[in-house]
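Q: Model the following, please.
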Amino acid sequence: AAIDKPVHMQVFITPTCPYCPQAVHLAHQMAMENPNVKADMVEAIEFPHLSNKYNVMGVPRTVINEAYHLEGAAPGPMVLDKIAEALA
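A: I've put the predicted structure just below:
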């Protein structure tokens, strides 16, 4: 399904997380390929107010449109499924 509505992805990371770069790369790649997608990388320790707001207990954690989330470095199809759920 095409992403035809605004999507905001926030990928929470820490500098030592080995799986975080993959999650950030995927989110930024989606943003580069679709003008409806905006992606941010958020350093969880530097922004505790955001980490608390989105209940970040582990990283990477991807928050989609402030209401949906994925844990870990999820593969592209899983991220797309979660985006579809967020836009439904």
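
Q: Please make it C-alpha for all contacts and neighbour counts, starting now.
A: Fine.

Q: how about the strands in this structure?
A: In the chain, the strands defined using DSSP state E lie at 7-13, 37-43, 61-64, 68-71.

Q: Would you mind giving these as JSON lines with mean neighbour count and distance to V79 added?
A: Converted to JSON lines, these look like this (neighbours: other Cα atoms under 10 Å; distance: least, Cα to Cα, whole Å):
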{"stretch": "strand 7-13", "mean neighbour count": "24", "distance to V79": "10"}
{"stretch": "strand 37-43", "mean neighbour count": "19", "distance to V79": "12"}
{"stretch": "strand 61-64", "mean neighbour count": "26", "distance to V79": "9"}
{"stretch": "strand 68-71", "mean neighbour count": "17", "distance to V79": "8"}
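
Q: run this one through as well so I can compare:
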Amino acid sequence: MSEKSYVLAVCLAGVFGTAGIHHFYLRRWAHGVFDLSLLILGIYFLFFFAPLGYLLLFTDFIHTVYFTFKLVIGEYKDGDGNLVSIPSSN
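A: Presented below is the predicted three-dimensional model:
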């Protein structure tokens, strides 16, 4: 079980999901950089080639929804390979 806070990770995913902040918190650097890059490039391309910008932002949204769902149901692992799961009530 991960030492990272499940509640904080879910909150970060819900509020800052498309920026990938929750990935950085959980030490999943590659996913964090991927999410942040999609967001930045999506916003950039909205001004110069809107269809590509929308595609990148949509991809970022789908990526965020998928990993947030995995986090909420307790199937997401942190950077050390430990599950980030709902704290037990014991």
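
Q: Any idea what the TM-score is?
A: After superposition, the two chains reach a TM-score (TM-score structural alignment, normalised by the length of the first structure) of 0.31; 51 aligned residues with a Cα RMSD of 4.1 Å.

Q: want to try JSON lines for the strands of the first structure, with distance to L80 of the first structure as columns?
A: Formatted as JSON lines, the entries for the strands of the first structure read as follows, by distance: least, Cα to Cα, whole Å:
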{"stretch": "strand 7-13", "distance to L80 of the first structure": "11"}
{"stretch": "strand 37-43", "distance to L80 of the first structure": "11"}
{"stretch": "strand 61-64", "distance to L80 of the first structure": "11"}
{"stretch": "strand 68-71", "distance to L80 of the first structure": "11"}
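
Q: Out of the ones you listed, the one nearest N52 of the first structure is which?
A: Taking Cα to Cα, strand 7-13 is the member of these nearest to N52 of the first structure, at 11.3 Å.

Q: In the first structure, mark out all the helices, start to finish.
A: Applying DSSP state H to the first structure gives helices spanning 20-33, 48-53, 76-87.

Q: Please identify the deepest-packed of those helices.
A: A comparison of these by mean neighbour count, using mean count of other Cα atoms under 10 Å, puts helix 20-33 on top with a mean of 18.

Q: Using a markdown table, please lay out the helices of the first structure together with distance to I13 of the first structure.
A: Listed next are those as a markdown table, based on distance: least, Cα to Cα, whole Å:
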| stretch | distance to I13 of the first structure |
| --- | --- |
| helix 20-33 | 6 |
| helix 48-53 | 10 |
| helix 76-87 | 16 |
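
Q: So which of those helices is nearest T62 of the first structure?
A: Distance to T62 of the first structure, taken as Cα to Cα, is lowest for helix 20-33 among the helices of the first structure, at 7.8 Å.
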